[in-house]
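Student: no FASTA, just this:
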């Protein structure tokens, strides 16, 4: 019970305190005079101040004052209305302080020529930007325009200029569509005719660049390969490769182009056999000295044999299978005594990459080269190699690579031994 009494007294005191502090904005003193009280009207003028001042009963007050009813005294009070200034947060004040006045751009007065010149120096005008953009757009050319311009320049250029143009063309014709453009614009024929009429050994650099462009165009581009066959590129390549006086650099470029033309193109492979291509390669293997170049030729023939094996095993298109069935590259190689080259190559090869590729070719022809691989000289060379690679597999970091080579040698030796025991 006592608690309830205390609570009521506490609430009354809060109400009285709040009422004494509440402000009422008066727009018209007549609203205040409507309070239901009886009081005497006083003619004395109320002179307001900035402090709260008692308003006598019945005394009129001017408009626009703050008026309150003091509950403690029961009297009205009024004072001059002061406009409240908006509160500024501390964060805003701090941000104002941090502004660097030097970064503010002063308002440019009329006729400030120096300021205007400074702006022109710092920024480009609209007309300048427009001109530069137009220039850029004018200089941007499509691959079609570039290749066309290069071929036009090629016709009237000197030897050094032509080499530079050929290097540019090599870069572009690697792309599928650009290889087709080279054919459509007559560039393939022009370069092939130039190659056919060039004395290769008299200008080896120029000839090599001609060959590389053609080789780059046919690589992985079936449509260009078909076009190349029609232009008799294969005949020209084989004819030039049969020349005994060519440098290894030239022969290497011809192998590059021949490889690009034959891979995954059974029509060209069949034509290659009809034109005596295996005999030409076999002759090259006997007359050239470069082990790396001989290894390139071995790798090409090995890849073509493996390609046919893969197609006959996995290809479901009967037309494609029939095309590969007509190709007897392995038979041609055996007939031209291809297996005789292995012994001599392994005896002089001094780098792991060449040895690995020679062994891979031997593995492919293992069953077909049985008699040739049984020579004592070859067996001795193989045994020496297996010892070397087994030791390398134990001591070198790339042990898997050397172990794989050693395994291939052992496979060949075991096959040779099994045939000897029969």
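Tutor: Perfect, thanks for sending it. Computed from a predicted structure; not experimentally measured.
Student: C-alpha only now, for contacts and for neighbours.
Tutor: Fine.
Student: in the helix or strand hosting residue 343, what's buried?
Tutor: Here residue 343 sits within helix 341-348, counting by DSSP states H and E. Going by neighbour count (16 or more other Cα atoms under 10 Å), the buried part of helix 341-348 is 341, 342, 343, 345, 346.
Student: which secondary structure elements does it contact?
Tutor: Judged by 3 or more Cα pairs under 8 Å, 6 or more residues apart in numbering; DSSP states H and E, the packing partners of helix 341-348 are helix 352-364, helix 376-395.
Student: So which elements touch the shortest one?
Tutor: Spelled out, it's helix 352-364. helix 291-314, helix 341-348, helix 399-421.
Student: so the helix holding residue 343 versus helix 352-364, what angle?
Tutor: 160 degrees (axes from the mean of the first three to the mean of the last three Cα atoms, to 10 degrees).
Student: if we look at helix 341-348, which residues are touching it?
Tutor: For helix 341-348, contacts defined as Cα atoms under 8 Å, 6 or more residues apart in numbering pick out 285, 291, 355, 358, 362, 377, 378, 381.
Student: Mind doing that once more with 10 Å?
Tutor: Residues from elsewhere that reach helix 341-348 (Cα atoms under 10 Å, 6 or more residues apart in numbering): 282, 285-286, 291, 294-295, 298, 354-356, 358-359, 361-362, 372-373, 375, 377-382, 385.
Student: Pull out the buried residues from these.
Tutor: 282, 285, 291, 294-295, 298, 354-356, 358-359, 361-362, 372-373, 378-379, 382, 385.
Student: center of the chain - which residue?
Tutor: Closest residue to the average C-alpha location of the chain: residue 175 at 15.3 Å, with Cα atoms, centre = their mean.
Student: Pasting the second one now:
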């Protein structure tokens, strides 16, 4: 029995020695490639022209013979002069050894700490932003108070810039209906705009204030009522009659139009007195440029069309009786006629038509106004050789243009000339 045990021990020991010897031989012997992937032992040489890869699951190098379909596309073993570069690429793709892992953990922890610090800084910055954040309402109240403080001290050049900046910010904010009403409720009309429009001698300030006024009154019925009650309409009409500054006239027209549009009571009160006179006065003024006069005829045309559309719509809809009564009482066209609107437009077109040739958008504004008020002024305009000459000259010039917009305006003028002068075939001057 002991002999058998001893014999078995000798056989096992021999087998183990053979296994170790075989493994050692494989590590030092040349790699024998097949069509299957085989692990490349540490330090084992491999022949050229094999397909070599790193097994991403085990982290070991493997190689096999190239298939025909892989030639030219697979990663192959390189010649000896490129072995160093290839080995470097393989090393770069190898998984990190165990002794590198603590460094990775430390680096990760460091980055996490940095991210936490950045996040804390973001929270702090956000809290500072919240402290400085202001709603539109808070900004409006702040700007009103700021302007009140300005008015308590003598006007300096630096304060002029600050005042203009304040008004510019208000013009932007007051386009919104709620913001405009908040401005009015906090005394903005009385403490900011009214003193500038009525008493201030600075033209830039008056221009900015009237732009703010136009901004808050546009399409805002409640604001229109407040502006009307403060008698801004009369002050604006006075500026239109007395000013020779193009910017001031433009701003006043903007505010005046914002107050009057879709507000028949204001139209009745203002246009029956100084309002219509002021508009015609701008048309007659030699100091006002054509673009300013075009804004006047556009406003007049809009107000005439507004009344007509309301009266026409009332035939098919149940309009409020009070609104209808206010428009019925409006006699804007007779007021225009009595103030000399028809000859004023005739004079502008006859005198300045050469300047209109290069301003087709202004020509279109005048053409629209001529169409709108044609019935009112046809007796004057149909007999005006100067107006006829101006319209035909502009029409002929635009009709020979290649510009589509000019061609459209020429078409409008042709129809207008046909109605006014009843000579549709006349093309020669």
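Tutor: All right, it came through fine. All figures in this text were calculated on a predicted structure; none of them were measured in a lab.
Student: if I look at residue 243 of structure 1, how far off is residue 257 of structure 1?
Tutor: For residue 243 of structure 1, the distance to residue 257 of structure 1 equals 16 Å [Cα to Cα, to the nearest Å].
Student: I'd like the helices and strands packed on helix 341-348 of structure 1 laid out as JSON lines, including distance to residue 315 of structure 1.
Tutor: JSON lines is the format used below for these (distance: least, Cα to Cα, whole Å):
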{"stretch": "helix 352-364", "distance to residue 315 of structure 1": "20"}
{"stretch": "helix 376-395", "distance to residue 315 of structure 1": "36"}
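Student: of those, which approaches residue 24 of structure 1 most closely?
Tutor: Among those, helix 376-395 comes nearest to residue 24 of structure 1, with 100.3 Å by Cα to Cα.
Student: corresponding residue for residue 145 of structure 1 in structure 2?
Tutor: Counting by TM-score structural alignment, residue 145 of structure 1 lines up with residue 138 in structure 2.
Student: Ok, residue 249 of structure 1 next?
Tutor: Match for residue 249 of structure 1 (TM-score structural alignment): residue 247.
Student: And for the match of residue 145 of structure 1, the neighbour number?
Tutor: 11 (other Cα atoms under 10 Å).
Student: between residue 243 and residue 257 of structure 1, which one's more packed in?
Tutor: Remark: of residue 243 of structure 1 and residue 257, residue 257 carries more neighbours, 23 against 13, as counted by other Cα under 10 Å.
Student: what helix or strand does that one sit in?
Tutor: Counting by DSSP H and E, residue 257 of structure 1 is part of helix 248-262.
Student: Just give me the mean distance for that helix relative to structure 2.
Tutor: With mean Cα distance after the TM-score superposition for structure 1, helix 248-262 of structure 1 departs from structure 2 by a mean of 1.0 Å once superposed.
Student: what's that helix packed up against?
Tutor: If contacts are counted by 3 or more Cα pairs under 10 Å, 6 or more residues apart in numbering; DSSP states H and E, helix 248-262 of structure 1 sits against helix 204-218, helix 222-230, helix 233-241, helix 266-274, helix 291-314.
Student: Quick one: closest of those to residue 93 of structure 1.
Tutor: In terms of Cα to Cα, the element of these nearest to residue 93 of structure 1 is helix 204-218, at 70.5 Å.
Student: Now do the buried residues in the host helix or strand of residue 114 of structure 1.
Tutor: Per DSSP H and E, residue 114 of structure 1 falls inside helix 113-122. For helix 113-122 of structure 1, burial by neighbour count (16+ other Cα under 10 Å) applies to no residue.
Student: Please tell me how far the counterpart of residue 322 of structure 1 in structure 2 sits from residue 317 of structure 2.
Tutor: In structure 2, residue 322 of structure 1 lines up with residue 325, judged by TM-score structural alignment. Distance, residue 325 of structure 2 to residue 317 of structure 2, using Cα to Cα: 15 Å.
Student: Same drill for those two, tell me which one is more crowded.
Tutor: Set residue 325 of structure 2 next to residue 317 and count neighbours by other Cα under 10 Å: residue 325 wins out with 12 against 9.
Student: quick one, what contacts the more buried one?
Tutor: Contacts of residue 325 of structure 2 (Cα under 10 Å, 6+ apart): 264, 311.
Student: And it, which helix or strand is it part of?
Tutor: Using DSSP H and E, the element containing residue 325 of structure 2 is helix 321-329.
Student: Tell me, how many residues neighbour the match of residue 249 of structure 1?
Tutor: That count, for residue 247 of structure 2 with other Cα under 10 Å as the rule, works out to 17.
Student: which residue sits closest to it in space, ignoring its chain neighbours?
Tutor: For residue 247 of structure 2, ignoring the flanking residues on the chain, the nearest one in space by Cα to Cα, 6 or more residues apart in numbering is residue 207 at 6.9 Å.
Student: Contact partners for that neighbour?
Tutor: Contacts of residue 207 of structure 2 (Cα under 10 Å, 6+ apart): 164, 167, 196, 197, 213, 245, 247, 248, 249, 250, 251, 252.
Student: Make a markdown table from those residues and add distance to residue 54 of structure 2 to it.
Tutor: Below are the contacts of residue 207 of structure 2 laid out as a markdown table (distance: Cα to Cα, whole Å):
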| residue | distance to residue 54 of structure 2 |
| --- | --- |
| 164 | 72 |
| 167 | 71 |
| 196 | 82 |
| 197 | 83 |
| 213 | 76 |
| 245 | 83 |
| 247 | 78 |
| 248 | 80 |
| 249 | 82 |
| 250 | 79 |
| 251 | 78 |
| 252 | 81 |
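Student: Much appreciated, bye for now.
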